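S.K.: Output the structure for:
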Amino acid sequence: MRGFGQLEAEIMDRLWSWARPATVREIVDDLNLVRPVAYTTVNTVADILFRKGFLCRTKEGRAWVYAPVRSREAYTAEVMREVLGEAPDARAALALFVGGMDPQQAAALREVLDGPGAGGAR
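M.R.: Just a heads-up that it's a prediction; the model follows:
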């Protein structure tokens, strides 16, 4: 599940930041403000993201309207769990990860660990 390809990431980033469903045409028009990309290419990649389970879609007229299946935060948490699960020494990997946090990230982690539901909530 881990990483997205470049265009996959750009599509997901737009859909997450817009926080609303969008057509391929909307995505293409926005991407073309930064770099040229063909409608058919974006349509193919959106379909791939749908088949991989990252996007859901509904038909509006003749166009598909796409939306993320999960939030950016939920996706990030899933990737973090997956990577940590692959570490031969999860405790050491977690210690290195936490040790590399900036003060704001460490404070946010403390709040999460000390907050309601702490102690095993997933």
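
S.K.: Every contact and neighbour count from this point should use C-alpha atoms.
M.R.: Noted.

S.K.: And the strands in the protein, which stretches?
M.R.: Ranges of strands in the chain, per DSSP state E, are 22-23, 55-60, 63-68.

S.K.: ok and the second one relative to strand 63-68, angle-wise?
M.R.: Orientation of strand 55-60 against strand 63-68 (axes from the mean of the first three to the mean of the last three CA atoms, to 10 degrees) gives an angle of 150 degrees.

S.K.: list the buried ones in strand 55-60?
M.R.: If you call a residue buried by 16 or more other CA atoms under 10 Å, then strand 55-60 has these buried ones: 55-57.

S.K.: Could you also give me the structure for this next sequence, so I can compare it with the first?
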Amino acid sequence: MRCLGELEAAVMQVLWEEPEPVKVRDVLERLDTGRSLAYTTVLTVLDNLHRKGWVQREMESRAYRYRPTRSREEAAARMLGQVLDASGAPEVVLGHFAASLSAEHARILRTALRERDG
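M.R.: Below you'll find the predicted structure:
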């Protein structure tokens, strides 16, 4: 799973906010990018997201309905993992990350690590 471009991220935000799969037209109507977009532009973005594994699609009549393959939180966790993998020095990155955490976020991280370790 690769990181998202600006428009891809905006499309994913729309999909994560919708409880049911949506058509291209629905995504286009809900997008708030500050610029006018063509239907075909949103269709292309959704096709790219499908190819990258970010969304699933199902045919309904003659149009696809799209939905995310993972939650916003799962996607964020995977992207963090990719950043660590790409850094070449995950221990350094994690050290900087840990130092930057608020007390509350550090508590949440400690709890998650304890739960993981059983």
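
S.K.: which one of the buried residues of strand 55-60 of structure 1 sits closest to A77 of structure 1?
M.R.: In terms of CA to CA, no member of these lies closer to A77 of structure 1 than L55, at 17.1 Å.

S.K.: Now do the contacts for the spatially closest residue to the closest one that is not a sequence neighbour.
M.R.: Once flanking residues are discounted, L55 of structure 1 sits nearest to P68: 4.4 Å by CA to CA, 6 or more residues apart in numbering. By CA atoms under 8 Å, 6 or more residues apart in numbering, the contact list for P68 of structure 1 reads 12, 15-16, 21, 54-56.

S.K.: which position in structure 2 aligns with P68 of structure 1?
M.R.: For P68 of structure 1, the aligned position in structure 2 is occupied by P68, per TM-score structural alignment.

S.K.: and its match, how far is that from G95 of structure 2?
M.R.: 32 Å (CA to CA, to the nearest Å).

S.K.: Next: K23 of structure 2.
M.R.: Summarising the geometry, the distance separating K23 of structure 2 from G95 of structure 2, computed by CA to CA, is 43 Å.

S.K.: Please say which of those two ends up with more neighbours.
M.R.: K23 (20 against 10; other CA atoms under 10 Å).

S.K.: surely the more buried one meets R65?
M.R.: Yes: in this structure, K23 of structure 2 is within contact of R65 by CA atoms under 8 Å, at 4.5 Å.

S.K.: L31 of structure 2 touches A9, doesn't it?
M.R.: No: between L31 of structure 2 and A9 there is no contact, the gap being 10.5 Å when judged by CA under 8 Å.
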